[in-house]
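Participant: Got a sequence here, can you model it:
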Amino acid sequence: MKKIIAILGICSVIFACGSEKSESTEETSSTTKTEEAAPATAAVGSATGEKLISTSDCLTCHQVNSKIVGPSYVDVANKYPATDENIAMLAGKIIQGGSGNWGEIPMAPHPAISTEDATEMVKYILSLKTN
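Facilitator: Got it, this is the predicted structure:
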């Protein structure tokens, strides 16, 4: 049963990754739970990173506080200190994909995301550190 769920998860990732950034330009003025949960010492650029994530397919597999297909953003932030080296490495994982660090299910590559955008996304994610 776990293998079937994993395969379905991978298929949904592949399907979701085929789409580019959302073409929607709607903006909302409401505060999200993510904004409320972000610590006061959030990394510079984290608001940009949060917006980039919200307009990408990232939320198909990741959530701020709970594991879906991939780890929660809080789990990622708690695992990796916000160093320049880790930011560059994680931005590379967003663009090139990866596997093995969080289990058997690989993260699909996102080659359409620029290094600059991936870096901002990672800065936002690492700003969510809780411990």
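
Participant: For the rest of this, base every contact and every neighbour count on C-alpha atoms.
Facilitator: Fine.

Participant: So what's the gap between the longest helix anywhere in the chain and the chain middle?
Facilitator: Assignment by DSSP state H gives helix 2-17 as the longest helix of the chain. Centroid separation between helix 2-17 and its chain, computed with Cα atoms, centre = their mean, to the nearest Å, is 17 Å.

Participant: please give me the structure for this one as well, since I'd like to look at both together:
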Amino acid sequence: MKKVLALLVLASLSLSSLAADQATAMDIAKKNGCLACHALDKKLVGPAWNEVGKKYAGDAAAAEQLVVKVKKGTKGTWGPVPMPPNATVKDADIKMLVDFVLTLK
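Facilitator: Model prediction:
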């Protein structure tokens, strides 16, 4: 019984942590204008973040590559509309957003 309770507590803490991470990521995304082109679950101008998470699932180099793409901009990965560079966004914020997106599937 104690093991089950401990597992439930850990699961609850993990869910709370995920919710906090999502809230923080969404705050960063709003502050930096990311949501003008992206949504969690549907394509807008750019891809849905859950599609990005699916595409890069299991790719150990994905986080580093995506940080560069977000910072410098990219074109052709998700269609003809380029993503402009985000040179003024803090590196820590980009890393937080990328890490969050990579948890989505």
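
Participant: on that earlier part again, on contacts alone, who are the packing partners of the longest helix of the first structure?
Facilitator: Taking 3 or more Cα pairs under 8 Å, 6 or more residues apart in numbering; DSSP states H and E as contact, there are no helices or strands that helix 2-17 of the first structure lies on.

Participant: Identify each buried residue in that helix, please.
Facilitator: Buried residues in helix 2-17 of the first structure, counted by 16 or more other Cα atoms under 10 Å: 9, 10, 13, 16, 17.

Participant: Identify the residue of the second structure aligned to residue 112 of the first structure.
Facilitator: Matched across to the second structure, residue 112 of the first structure falls on residue 88, judged by TM-score structural alignment.

Participant: what are the ranges of the helices in the first structure?
Facilitator: Ranges of helices in the first structure, per DSSP H, are 2-17, 33-37, 46-54, 73-79, 84-96, 115-126.

Participant: Quick one, which of the ones you listed gets closest to residue 102 of the first structure.
Facilitator: Across these, residue 102 of the first structure has its closest neighbour in helix 73-79 (9.5 Å, Cα to Cα).

Participant: Would you check the span in the second structure matched by that closest one?
Facilitator: Under TM-score structural alignment, the match for helix 73-79 of the first structure is residues 49-55.

Participant: Other residues contacting that stretch?
Facilitator: Stretch 49-55 of the second structure has contacts (Cα atoms under 8 Å, 6 or more residues apart in numbering) with 38, 39, 40, 41, 42, 101, 102, 103, 104, 105.

Participant: Thanks a lot, see you next time.
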